[in-house]
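In: Please work out how this folds:
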Amino acid sequence: MNSKKILLIEDDPTLRNAIEAFLIKQGYELRVYDNVSKAMKEVGPDCHLILSDVMMPGLTGYDLLGYVRKHFPTIPVILMTGYGTIEKAVEAMKNGAYDFLIKPFSLNVLEMALKSAFLDFPHDLPGETKNTEKYPTAQIKASDRFLASNIKMKEILSNLRRIAQSKATVLIQGESGTGKELIAQMIHEFSPRANRIFVAINCAAMPDTLLESELFGHEKGSFTGAVARQIGKFELSNNGTILLDEISEMSLSMQTKLLRVLQECEIYRVGGTQPVPLNLRVICTTNRDLHQYTKQGNFREDLYYRINVIPITLPPLRERGDDVLFMAREMINEFSILHARKSPELDESAKQKILSHPWVGNVRELRNAMERAVLVGSFDVIENGAILLPNEKTNRISQGPAADYVEPGLSLAEIEKRVILTTLDRFHGNRTKTANELGISLRTLRNKLKTYGVAGDSMSGKLDAI
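Out: Down below sits the predicted model:
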């Protein structure tokens, strides 16, 4: 008997009895109630987990959650909900619930949820061996690398610690270069799983067959070349966190398989016949508007709602106000140390140039520009001409902030479009060189050009139309 004490609150006697019988068989010590009022009186430090229905007569599971978070914040709360109350249960997870189970659920899903909670919120019991397994972590934490002074960004960052305490799936959306992977790493760092493994995989970087093998692993002989069993990324990240980067690029077929993983908390290796149980924190990123992409039929709606439990949208750099100057100064200091130089100041013309530029490639483009400025600028002051932007040739100095493409009356979106098409035209339609010059990925460039209706390599007609 493991002596872990669980409070079970469920007003449906049939479901309550079934769960009670299962948990007793698993060796848990139970206190069972049919309403929240009675259960609240019994919550105390000797309670290790609370499993509660949401909608009940009188006080609800939300009321219980609020009480527990206020008085006993280290006790994990798992909510059970019907389809009609999923949105409220998701909101409850944002407010501190550890997990929620959608009725009807299998006993296997319940068992994995309990194991996950006790792994993240361990209680040292007599005779129990504590899991001290740790994984190597980066010397510089993601939270130390993410630069922000903007109020909106600070609000996002302040919410991460609270978000990190549950195992809810997080969907991070934002343009390329806005720091989505850093945010994912920060969630992992702030979570109870911080000392466990963090695995990232780019879903856009490989074809379906290879992606399936990378995620699920395979058995020996399952296909030509499978000379030995291989553990996939899901299995590798068990008890830790997995980042599915650019999940929107996953095919509909792979989306179906991913949905099953999230619902059943288990996988089958390619060619395997035995299920492998999983305890994962899943974080997804995309540079698309995934809701719109789903409405267009390119992404499964059921999977979208499954991964969009906690959504985070990162604003592009051009919408972060003076954050760009703050970040530019920090990057200049960083690259000055890296290249063994005195850290120079930005003069007013350089500041205006930085503020005027749309930064299509966001933080990634800004970093490239600031490193170049440190290398080509003077030791004391970085002037306008030292900040080389995509529309400028390296052997001339710009006549003004973004002078070639900024005109009165242009919106930021129009400026961005002009920057991209002007650069593409300068490289005679070569998209690889254009992406490198802009500091963005080739995939992002393709997506932008598709939005602009650009299919061919000739840009002259498109530029005349701007």
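
In: make it CA atoms for all contacts and neighbour counts henceforth
Out: Noted.

In: got the contact list for residue 294?
Out: 300, 301, 304 (CA atoms under 8 Å, 6 or more residues apart in numbering).

In: By neighbours, which of those wins?
Out: In terms of neighbours by other CA atoms under 10 Å, those top out with residue 300 at 20 neighbours.

In: Excluding sequence neighbours, find me the nearest residue to it.
Out: Computed as CA to CA, 6 or more residues apart in numbering, the closest residue to residue 300 that is not its neighbour in sequence is residue 294, at 6.2 Å.

In: Quick check: which element contains the one you found?
Out: Assigned by DSSP states H and E, residue 294 belongs to helix 290-295.

In: With residue 199 instead?
Out: Element membership for residue 199, per DSSP H and E: strand 198-202.

In: Tell me where the stretch 301-450 of the chain has strands.
Out: 310-313, 345-346, 381-382 (DSSP state E, counting those that start in this stretch).

In: Out of those, which is the most enclosed?
Out: Neighbour counts (mean count of other CA atoms under 10 Å) averaged over each of those peak at strand 381-382, with a mean of 20.

In: just checking, residue 394 touches residue 388?
Out: Yes - here residue 394 reaches residue 388: they are 6.7 Å apart, a contact under CA atoms under 8 Å.

In: Between those two, which has more neighbouring residues?
Out: Comparing residue 394 with residue 388 by other CA under 10 Å, the one with more neighbours is residue 388, at 21 against 13.

In: ok, residue 271 - contacts?
Out: Taking CA under 8 Å, 6+ apart as the contact definition, residue 271 lies against 218, 219, 220, 221, 222, 223.

In: Could you export those residues as a markdown table, including secondary structure?
Out: Converted to a markdown table, these look like this (DSSP: H, G, I helix; E, B strand; the rest coil):
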| residue | secondary structure |
| --- | --- |
| 218 | strand |
| 219 | coil |
| 220 | coil |
| 221 | coil |
| 222 | coil |
| 223 | coil |
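
In: Endpoints of stretch 5-20, how far apart?
Out: Terminal residues of stretch 5-20 lie 12 Å apart, using CA to CA, to the nearest Å.

In: how about it: buried residues?
Out: Residues of stretch 5-20 classed as buried: 5, 6, 7, 8, 9, 10, 11, 16, 19, 20 (neighbour count, 16 or more other CA atoms under 10 Å).

In: Look up how far residue 398 lies from the fifth one.
Out: Translated: residue 9. 68 Å.

In: who's in contact with stretch 102-120?
Out: Stretch 102-120 has contacts (CA under 8 Å, 6+ apart) with 22, 76, 80-83, 86, 98-99, 101, 192-193, 239, 263-265, 277-280.

In: Please read the previous query as pertaining to stretch 343-351.
Out: Residues from elsewhere that reach stretch 343-351 (CA under 8 Å, 6+ apart): 325, 329, 332-333, 336-337, 374, 378-385, 387, 401.

In: Could you also give me the structure for this second sequence? I'd like to compare it with the first:
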Amino acid sequence: MAEKTILFVAPAQAVTQFFPDFKEAGIAAGIADSLASALAAIRKAPPTLIFSQAKMGVYTAESLLAEAKNHEAFPPVVVFTDRGTAAEAARCLELGAKDYWLEPLSWEKIQAMLPGESPARPVAAALAASPVAAGAPRPAAQPEASGKGFAVVGQHPAIRRVLALARQVARSKATVLISGESGTGKEMFARYLHASSDRADGPFVAINCAALPEHLLESELFGHEKGSFTGAIARKLGKFEMASGGTILLDEISEMDIGLQAKLLRVLQESEFDRVGGSETVHVDVRVLATTNRRMEEAVAEGKFRQDLYYRLNVIPLKLPPLRERGDDIPRLAQFFVEKFRKAYGLPPLAFSADAKEWLVAYDWPGNVRELQNLMERAVLLAGDGPIRKSHFLLDPDVWPGEAEEGADDDLAMAEDAEGLGDDAPADPFEAGAAVANLGEAPGGAPGEVVPLDIMERHMIIKSLDRTEGNRTQAAQLLGISVRTLRNKLNEYRKLGIDVP
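Out: Here you go, the predicted model:
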């Protein structure tokens, strides 16, 4: 018998994803689906630890904990649930539960509870320290659902339902159609499915079906033989062959030409295809994921997408909610991205000002999570030592920070008025919103001195180029202007004899 054993009293689909981790760690794990089967398993071979779902049909974890009181050497029990309450948590802890968790489970959390992995707290101490037992709000769930190092951030019920379904089907070979608005994270979810599957060690190959015309897309997907068309100077393997043993993502599948859809249908049904210009049938073992930002039913009704292919792709539908419908996930994601970028740029911890928090929640986020991520990177670079203010989001490409915020407290005017105030003048007149102070030291001048707008503008451009190692596209994105505007500004500086990147 393994040195450590775990018994799960839960549906199989809730825990089977961790079995490879158990095997690798030398841990024996079993599953029981009722109180009677759990007690029988415990009598036969007492486990090191029990993880029990709070409710499962007529079964409740409280009944298992009540039974534990009758046995002196009963294994410790960790209760988990997808919809916890403070009252339920308090009852479980009072009955002797080692801990009370909100799903999703993670391998790291499970491993940490095993004896020898981390010190176990006595139940009495857990009760004393538990915010739930003290009548505080329900315990916060972990902010990320992980799949072998891949994280999905979100706790809103809409995203948790999608995550629960993704975890349930991750280890199958079923085709998954991921739909949602642009920027909602469809490719990220595809990668999460791959990372959580038995194919995680295999290749993950993605191709954008909207980026190539039909003849090139066919060659990219299925490969071609030498001489099959002008320019085909050698045999080329397609994406399906490259993904064999792993996963292929067909991004924006709704844009695929209907003539190519029949060949794709054959691959899905038979796991085989012919290269362009070839006569040899190629067999592959590939899990297919697809994404779309369109209503596929409408595309089928309009005759733009094959109905049989749609049904074959839509075995498991995952519909991602837009960011504007995810409530508290917006500030949670904003903080996640801020932490990510401030660490990447070696900056100190950053907080959000009150106006920034209000704006984040009120904004409609037409670009969804992708837009939020880009804005947070920009804000981190412009905020410097913080805090992050509304002006750092720079939404208007024709306006610099501090110029057009209704508020920005008229920073420039304040700075001018501050001249001559002596000791009462602020140390940095641009502190409330001017990006020049947050991108680095102000260009020249003594502390408290007003910096002309054209110098501030030039300083911001140069610092942004420094931050992006001369990448004009990224620098323009950070500044909230077009690449063309950036190029024109640089040309102006060169004509003035100013050395710019």
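
In: Mind checking the TM-score on these two?
Out: With the length set by TM-score structural alignment, normalised by the length of structure 1, the two chains reach a TM-score of 0.55; 272 aligned residues with a CA RMSD of 2.8 Å.

In: okay, now residue 296 of structure 1: neighbour count?
Out: So residue 296 of structure 1, with other CA under 10 Å, has 10 neighbours.

In: Which residue in structure 2 aligns with it?
Out: Using TM-score structural alignment as the criterion, residue 296 of structure 1 maps onto residue 302 of structure 2.

In: Just the ones of the buried residues of stretch 5-20 of structure 1 in helices?
Out: Among the buried residues of stretch 5-20 of structure 1, the members found in helices (DSSP state H) are 16, 19, 20.

In: And those residues, which is closest to residue 423 of structure 1?
Out: residue 19 (62.6 Å; CA to CA).

In: Could you pull out the helices in the stretch 151-300 of structure 1 for me?
Out: Under the criterion DSSP state H, counting those that start in this stretch, the stretch 151-300 of structure 1 contains helices at 151-164, 180-190, 208-216, 233-236, 252-264, 290-295.

In: what do you get for the stretch 1-150 of structure 2?
Out: Going by DSSP H, counting those that start in this stretch, the stretch 1-150 of structure 2 shows helices at 19-25, 35-44, 61-68, 86-94, 107-113, 123-129.

In: now swap in the stretch 1-150 of structure 1 and tell me
Out: Along the stretch 1-150 of structure 1, counting by DSSP H, counting those that start in this stretch, helices occupy 13-25, 36-42, 61-71, 86-94, 107-120, 142-145.

In: wait, which of those is closest to residue 318 of structure 1?
Out: Relative to residue 318 of structure 1, the nearest member of the helices of the stretch 1-150 of structure 1 by CA to CA is helix 142-145, separated by 19.6 Å.

In: got the contact list for the closest one?
Out: Contacts made with helix 142-145 of structure 1 from outside it, assessed by CA under 8 Å, 6+ apart, are listed as 182, 183, 185, 186, 189.

In: Show the contacting residues for the last one.
Out: By that I understand residue 189 of structure 1. 141, 142, 195.

In: quick revisit: buried among the contacts of stretch 343-351 of structure 1? Need that as a selection in ChimeraX.
Out: Selecting the buried subset of the contacts of stretch 343-351 of structure 1 in ChimeraX, with 16+ other CA under 10 Å as the burial test, is done by:
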select :325,329,332,333,336,374,378,381,382,383,384,385,387,401
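
In: Which residue in structure 2 aligns with residue 340 of structure 1?
Out: Per TM-score structural alignment, residue 340 of structure 1 is aligned with residue 346.

In: Could you do residue 282 of structure 1 as well?
Out: Under TM-score structural alignment, residue 282 of structure 1 pairs with residue 288 in structure 2.

In: for residue 171 of structure 1, same thing?
Out: Residue 171 of structure 1 maps onto residue 177 in structure 2, by TM-score structural alignment.

In: rewinding a little: packing partners for the strand holding residue 199 of structure 1?
Out: In terms of contacts (3 or more CA pairs under 8 Å, 6 or more residues apart in numbering; DSSP states H and E), strand 198-202 of structure 1 is packed against helix 233-236, strand 241-245.

In: So which of the ones you listed is nearest residue 317 of structure 1?
Out: Closest among these, once you apply CA to CA, is strand 241-245, at 20.1 Å.

In: Can you give the contact residues for the closest one?
Out: Here strand 241-245 of structure 1 makes contact (CA under 8 Å, 6+ apart) with 181, 184, 188, 193, 196-204, 233-234, 280-286.

In: again, only this time at 6 Å
Out: Applying CA atoms under 6 Å, 6 or more residues apart in numbering, the set of residues contacting strand 241-245 of structure 1 from outside is 198, 199, 200, 201, 202, 203, 280, 281, 282, 283, 284, 285.

In: what's the neighbour count on residue 447 of structure 1?
Out: With other CA under 10 Å as criterion, residue 447 of structure 1 counts 14.

In: What separation do you get for it and residue 218 of structure 1?
Out: Distance of residue 447 of structure 1 to residue 218 of structure 1, given as CA to CA: 33 Å.

In: Identify the residue of structure 2 aligned to residue 361 of structure 1.
Out: Under the alignment (TM-score structural alignment), residue 361 of structure 1 pairs with residue 367 in structure 2.

In: residue contacts, that match?
Out: residue 183.

In: Can you give me the distance of it to residue 37 of structure 2?
Out: Shown here: residue 367 of structure 2 relative to residue 37 of structure 2, a distance of 50 Å by CA to CA.

In: any chance you could map the helices in the stretch 301-450 of structure 1?
Out: With DSSP H, counting those that start in this stretch, the ranges of helices along the stretch 301-450 of structure 1 come out as 301-307, 323-338, 348-356, 362-376, 412-426, 431-438, 442-452.

In: Format these as JSON lines; extra columns: distance to residue 258 of structure 1.
Out: Converted to JSON lines, the helices of the stretch 301-450 of structure 1 look like this (distance: least, CA to CA, whole Å):
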{"stretch": "helix 301-307", "distance to residue 258 of structure 1": "8"}
{"stretch": "helix 323-338", "distance to residue 258 of structure 1": "37"}
{"stretch": "helix 348-356", "distance to residue 258 of structure 1": "42"}
{"stretch": "helix 362-376", "distance to residue 258 of structure 1": "30"}
{"stretch": "helix 412-426", "distance to residue 258 of structure 1": "35"}
{"stretch": "helix 431-438", "distance to residue 258 of structure 1": "31"}
{"stretch": "helix 442-452", "distance to residue 258 of structure 1": "23"}
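
In: Residue 142 of structure 1: neighbouring residues, count only.
Out: For residue 142 of structure 1, the neighbour count with other CA under 10 Å is 18.

In: Let me fix that, I meant to ask about residue 4 of structure 2.
Out: Neighbours of residue 4 of structure 2 under the rule other CA under 10 Å: 16.
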